[in-house]
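K.L.:
Just to be clear, the model below is a prediction. Sequence and coordinates:
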Amino acid sequence: MPKKLNIHCLQHVSFEGLGCIENWILDNGHSLTYTKLYDNPTFPDLDSIDALIIMGGPMSIHDEAEFSWLKTEKEFIKSAIEQHKKAIGICLGSQLISSVLGGSVYPNNQKEIGWFPVAVLDTNTEILKDFPKSFPVFHWHGETFTIPENAIQLM
């Protein structure tokens, strides 16, 4: 029987939640906790979590002057990765992972706004095994990023 995971979610805005990912977590008996960065954030002890999901948001990773918690969040993400916690970034979350691992985050040539397909690149990853090979997702991106060394691009 697979190990049950303690999964922690970093949520940047109240209107961007985990959606069907939360259903998968709970349906598979894993535990789920949150740091709601928009609401007096506190970060858990890293020993209490196995995996980290870092959600999206309308801010940039460069907006530390406006969002004071970004600096602490980056330190938390970097520490989690250094302690070999699984980390999945979605949108802004991917940019944060790239940044803390030495990648670059920079403006897209044009904004991606609307419904566009994404393709699953790693069907051997357990969490993606039942996903379709490609499916439409709503995008709202002004920035993009490089994939850091030793990171795995899932989609």
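P.N.:
Great, that's in hand. A quick note: this is a predicted structure, and the numbers were derived from the prediction, not measured.
K.L.:
From here on, just use CA atoms for contacts and neighbour counts.
P.N.:
OK.
K.L.:
And the helices in this protein?
P.N.:
Remark: helices assigned in the chain by DSSP state H are 20-27, 69-82, 92-100.
K.L.:
show me the contacts for Trp50.
P.N.:
Quick fix: residue 50 reads Asp, not Trp. Applying CA atoms under 8 Å, 6 or more residues apart in numbering to Asp50 gives the contacts Leu5, Asn6, Ile7, His8, Lys85, Lys86.
K.L.:
Kindly recompute the last result at 10 Å.
P.N.:
By CA atoms under 10 Å, 6 or more residues apart in numbering, the residues touching Asp50 are Lys4, Leu5, Asn6, Ile7, His8, Ser31, Ala80, Gln83, His84, Lys85, Lys86, Ala87.
K.L.:
are any of the residues you listed buried, and which?
P.N.:
Buried members of the contacts of Asp50, scored by 16 or more other CA atoms under 10 Å, are Asn6, Ile7, His8, Ala80, Lys85, Ala87.
K.L.:
now, the most widely separated pair of those?
P.N.:
Asn6 and Ala80 (13.1 Å; CA to CA).
K.L.:
and for those two, which residues touch both?
P.N.:
Both Asn6 and Ala80 are contacted by Asp47, Ile49, Asp50, Ala51, Leu52, under the criterion CA under 10 Å, 6+ apart.
K.L.:
In strands, which of these fall?
P.N.:
Judged by DSSP state E, those include Ala51, Leu52 as members of strands.
K.L.:
Out of the shared contacts of Asn6 and Ala80, which comes closest to Gln153?
P.N.:
Gln153 lies nearest to Leu52 out of those, by CA to CA, at 15.7 Å.
K.L.:
So which of the contacts of Asp50 belong to strands?
P.N.:
Those of the contacts of Asp50 lying in strands (DSSP E): Asn6, Ile7, His8, Ser31, Lys86, Ala87.
K.L.:
and the two most separated of these?
P.N.:
Based on CA to CA, the longest span within these runs between Ser31 and Ala87 and measures 15.4 Å.
K.L.:
Comparison target, given below:
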Amino acid sequence: MKQVLAIRHVAFEDLGTFEAEFAAAGYWVKYVEAPTDDLQRLDICAPDVVVILGGPIGAYEDDRYPFLRHELALIERRLKADRALLGICLGAQLIARVSGARVYPGAYKEIGWGDVSLTEAGAKSVLAPLSAKLPVLHWHGDSFDLPQDAQRLASTALYPNQAFSIGPRVLGLQFHLEASARTLESWLVGHAVELAHAGIDIQSLRRDAPDSSSYSREILRTWLDLPATLESCS
């Protein structure tokens, strides 16, 4: 059975709707808790897919959160092997940092459901369904420069680098395709302090949540169908 390794930073920011799609595609999901598990002993080579999930810390805060240094080393090994790697929000920022790009606090928080503008490359990529202006969940306050070898796939007015790819099997998403109305309540509780500080209306977040996340699962399914790279990884 194929395996997906999901590196998680907070319990409620999990694979969300992606988990069922991985299962339908024949993948066994294993979670690793980045703050508490021994990342130095983790086999980053064996899994068919690695997903680096989101979290409420900065990709540049390894002085405060030393486990990030080990996580960055894992990502570097995975990138060098050119094996399937998906980064979501913090995960995308960590991939960008490992790839030599600057990650830094954004001028504004972007929290809420909204669309993204696809680039020409993005419209031809796995993100093509989003050209219909379908809603995704934005929940970030940090930004990053585009890695040198990456293709920009999507933007918003506040954050120009919303999605990027590095080759066919590395995908970074600043937004949360995996989130849905069903999983949103955990986010509202887990990020209650941040929402209150930012003056975000949680009723609006509930009201604007899309009824269906079928397009997000379609995007993941298309990405999983891309040819796999099986380079050595050590």
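P.N.:
Perfect, thanks for sending it. Bear in mind the structure is a predicted one, so any value in this text is a computation, not a measurement.
K.L.:
Dump the helices of structure 1 into a markdown table; add distance to Leu154 of structure 1 as well.
P.N.:
Putting the helices of structure 1 into a markdown table (distance: least, CA to CA, whole Å) gives the following:
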| stretch | distance to Leu154 of structure 1 |
| --- | --- |
| helix 20-27 | 15 |
| helix 69-82 | 17 |
| helix 92-100 | 11 |
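K.L.:
Could you single out the most deeply buried of the ones you listed?
P.N.:
Comparing the helices of structure 1 by mean neighbour count (mean count of other CA atoms under 10 Å), helix 92-100 ranks first with a mean of 22.
K.L.:
So which bit of structure 2 is that helix matched to?
P.N.:
Here helix 92-100 of structure 1 aligns to structure 2 at residues 90-98, judged by TM-score structural alignment.
K.L.:
mean distance, the matching stretch to its aligned residues in structure 1?
P.N.:
On superposition with structure 1, the mean distance recorded for stretch 90-98 of structure 2 (mean CA distance after the TM-score superposition for structure 1) is 0.4 Å.
K.L.:
Give me the residue at the spatial middle of structure 1.
P.N.:
Gly89 (2.1 Å; CA atoms, centre = their mean).
K.L.:
and that one, how far is that from Ala65 of structure 1?
P.N.:
22 Å (CA to CA, to the nearest Å).
K.L.:
cool, and Val105 of structure 1?
P.N.:
Relative to Ala65 of structure 1, Val105 of structure 1 is positioned 17 Å away (criterion: CA to CA).
K.L.:
Compare neighbour counts for the two and give me the winner.
P.N.:
Under the criterion of other CA atoms under 10 Å, the comparison of Val105 of structure 1 against Ala65 puts Val105 first, with 20 against 9.
K.L.:
who's in contact with that one?
P.N.:
Per CA under 10 Å, 6+ apart, neighbours of Val105 of structure 1: 60-62, 92, 94-96, 98-99, 143-147.
K.L.:
now for Glu112 of structure 1: what does it line up with in structure 2?
P.N.:
Matched across to structure 2, Glu112 of structure 1 falls on Glu110, judged by TM-score structural alignment.
K.L.:
What about that match, how many residues nearby?
P.N.:
Number of residues near Glu110 of structure 2 (other CA under 10 Å) recorded here: 19.
K.L.:
Also the one 5 residues further on?
P.N.:
As a burial measure, Asp115 of structure 2 scores 19 neighbours (other CA under 10 Å).
K.L.:
Okay, the closest residue to it other than its chain neighbours and Ala181 of structure 2: tell me how far apart.
P.N.:
Among residues not flanking Asp115 of structure 2 along the chain, Pro135 sits closest, at 4.7 Å (CA to CA, 6 or more residues apart in numbering). Counting by CA to CA, the gap from Pro135 of structure 2 to Ala181 of structure 2 is 12 Å.
K.L.:
about what we covered before: need the buried ones among the contacts of Asp50 of structure 1 in CSV with distance to Asn23 of structure 1, can you?
P.N.:
Shown next, in CSV, are the buried ones among the contacts of Asp50 of structure 1 (distance: CA to CA, whole Å):
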residue, distance to Asn23 of structure 1
Asn6, 15
Ile7, 13
His8, 14
Ala80, 24
Lys85, 21
Ala87, 18
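K.L.:
mind listing what Pro35 of structure 2 touches?
P.N.:
Pro35 of structure 2 makes contacts with Ile7, Arg8, His9, Val10, Tyr65, Pro66, Phe67, Leu68, Glu71, as judged by CA under 10 Å, 6+ apart.
K.L.:
So what does it match up with in structure 1?
P.N.:
Checking TM-score structural alignment: Pro35 of structure 2 goes with Tyr38.
K.L.:
Would you mind measuring from its match to Glu73 of structure 1?
P.N.:
Applying CA to CA, the value for Tyr38 of structure 1 to Glu73 of structure 1 is 12 Å.
K.L.:
same deal with Ile53 of structure 1?
P.N.:
12 Å.
K.L.:
overlap in contacts of those two?
P.N.:
Common contacts of Ile53 of structure 1 and Glu73, defined by CA under 10 Å, 6+ apart, comprise Leu10.
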